[in-house]
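Enquirer: Got a predicted structure here, sequence first:
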Amino acid sequence: MTRNMEGDTTSAARIVVIEDDAPTRAAFCAAITRDPQLALAGAAGDHDEALPLIVAGEYDVLLVDINLGTRKSFDLIELSRANHEARIMVISVLGDEDSVISAIEAGADGYILKDGAFADLGQPIAQVLAGEAPISPGVARHLLRRFQPSTMAGSDAESVALSRRERQVLTEFARGASYKEVARKFDISLHTVGDYVKTLYRKLQVNSRGAAVNKALKAGMIEL
């Protein structure tokens, strides 16, 4: 059970929205309020307003934009990742490689471009809560192009031993597959997929699926 902004007990997932554009922030908050599976736990329009919400940590998902006025949100993402178990999803108009990579390296679990984001926030939030990594196709293309194995040194690969199946699972994630799609492809349970993910996180010393994919591609551990 969780607690919403009014203090009422609810089983809905608690969401904090960090967005500097007031109309966009209002639209996100309205979409969350309409969804019975979600509860708005807080909202902020700039870095200073966001900081106490993140320090308090009373949320299950942090929904955050990259640009917060004159500042970026990467340090807020890092702060949340370091101190809370909450999932972190970026929703931004910025889809350039530097923004995407910086957000994922800071600890973001998903990265959604704002095109179409207002229609159904419930689906990507449900995905990120389930341990998946919702990523817009345009963002995925940036990741794959940035981390082509042929352009990266493979020295890190020698220090991390991944099993054949671990490499297969990670490759499917790099191609954008969901947990369910991976389970179906290899005829294994969702629980088993989750076990593989935990092992990959431990071996690669990361804490998100996106970071695992990035590190593996960069080091040449997997090929697409």
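Expert: That came through, no problem. Fair warning: this is a prediction, and the values are worked out from it, not measured in the lab. Numbers count the residues shown, from 1 in each chain.
Enquirer: CA atoms for contacts and neighbours, from now on please.
Expert: Fine.
Enquirer: And for F28, nearest residue in space, chain neighbours not counted?
Expert: In this structure, F28 finds its nearest non-sequential neighbour in F118, 6.5 Å apart by C-alpha to C-alpha, 6 or more residues apart in numbering.
Enquirer: Report the secondary structure state of that neighbour.
Expert: State at F118, reduced to three classes by DSSP: H, G, I helix; E, B strand; the rest coil: coil.
Enquirer: Around it, count how many other residues there are.
Expert: F118 has 15 neighbours, counted by other C-alpha atoms under 10 Å.
Enquirer: ok, it - contacts?
Expert: 27-28, 31 (C-alpha atoms under 8 Å, 6 or more residues apart in numbering).
Enquirer: Among the residues you listed, name the buried ones.
Expert: 28, 31 (16 or more other C-alpha atoms under 10 Å).
Enquirer: One more to weigh against that first structure:
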Amino acid sequence: MPRLLEKAADVPPVLTVYLVEDDPLLARHVLDALARADGIHCVGHADRLAQARAELPRCRPQVLLSDLGLPDGDGTELIRELDSSPPSWHPHILVYSVFGDESRVIHAIEAGADGYFLKGCSDPELIHAVQGASHGESPISPAIARYLLKRFASADAGRVLTTQEQAVLKLVAQGYVAEEVAERLGLSPHVVATHVRGIYAKLQTMHRVPVTSLSD
């Protein structure tokens, strides 16, 4: 019996994911990619906000992948509701994005999203984004960084962001990737990722408003 328990303890934990997407072809592609990935299990898929609202409190996934434009509303509404849900459960949230859609991504981050990934990305990129989200990583692009610099400038960034957070944003806005930003600032990539999460959290705090949470 002790040997059986030892083997069970060696089994890596499964990362649970829930998908909100109304495009059947895209949803099928994402579900297939998740099904092929080791250590990931999709616990549900909804093509409407109403369905997601009903199922998420029961499924309680670790990562939520959500489109924003849905037939019965905006995915940002769902994200805002989840952000105010009981502290015992809150998923890491990634939203779909397309080039030139930075404004909607920023609104989703303000509502509580942890990051985004591009529609049409490769399967490895999708899986990397999901796994990264589960570890607390928050992706950021030059376009998003430039948008954030403008947003924080209007809120007196010197009082909101730390000196290093401002430096990270400025370098990302110039096109440097995380490893290059880390090298230029004498930091580790992990610390850079921590700064990005901190920037997103401050953006959310600036724009957080009370909402009715999802039912238990």
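Expert: Thanks, I have it. None of these values were measured; they are calculated from a predicted model.
Enquirer: Please state their TM-score.
Expert: Here the superposed chains carry a TM-score of 0.69, computed using TM-score structural alignment, normalised by the length of structure 2; 193 aligned residues with a C-alpha RMSD of 3.5 Å.
Enquirer: Which of the contacts of F118 of structure 1 fall within helices?
Expert: In this view, these that belong to helices under DSSP state H are 27-28, 31.
Enquirer: just the strands in structure 1 please.
Expert: 2-3, 9-10, 13-18, 38-44, 61-64, 67-68, 71-72, 87-92, 110-113 (DSSP state E).
Enquirer: Chain neighbours aside, what residue packs nearest to T9 of structure 1?
Expert: Leaving aside its sequence neighbours, T9 of structure 1 sits nearest to R3 (C-alpha to C-alpha, 6+ apart; 4.7 Å).
Enquirer: residues in contact with the one you found?
Expert: Taking C-alpha under 8 Å, 6+ apart as the test, what R3 of structure 1 contacts is 9-11, 14, 41.
Enquirer: could the strands of structure 1 go into a markdown table alongside distance to R145 of structure 1?
Expert: Formatted as a markdown table, the strands of structure 1 follow (distance: least, C-alpha to C-alpha, whole Å):
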| stretch | distance to R145 of structure 1 |
| --- | --- |
| strand 2-3 | 40 |
| strand 9-10 | 42 |
| strand 13-18 | 29 |
| strand 38-44 | 34 |
| strand 61-64 | 24 |
| strand 67-68 | 23 |
| strand 71-72 | 24 |
| strand 87-92 | 20 |
| strand 110-113 | 16 |
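Enquirer: rewinding a little: of the contacts of R3 of structure 1, which count as buried by neighbour count?
Expert: By neighbour count, with 16+ other C-alpha under 10 Å, the contacts of R3 of structure 1 hold 14, 41 as buried.
Enquirer: K119 of structure 2 pairs with which position in structure 1?
Expert: In structure 1, the residue paired with K119 of structure 2 is K114, using TM-score structural alignment.
Enquirer: Kindly provide the distance from its match to V17 of structure 1.
Expert: Note on K114 of structure 1: its distance to V17 of structure 1, by C-alpha to C-alpha, to the nearest Å, is 14 Å.
Enquirer: who has more neighbours, those two?
Expert: Higher neighbour count among K114 of structure 1 and V17: V17, with 26 against 16, using other C-alpha under 10 Å.
Enquirer: The more buried one matches what in structure 2?
Expert: V17 of structure 1 maps onto L19 in structure 2, by TM-score structural alignment.
Enquirer: returning to that earlier point: using TSV, lay out the ones in helices among the contacts of F118 of structure 1 together with distance to Y201 of structure 1.
Expert: Formatted as TSV, these follow (distance: C-alpha to C-alpha, whole Å):
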residue	distance to Y201 of structure 1
A27	34
F28	31
A31	32
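Enquirer: For A35 of structure 2, which non-adjacent residue is spatially closest?
Expert: That would be H41: by C-alpha to C-alpha, 6+ apart, it lies 6.7 Å from A35 of structure 2.
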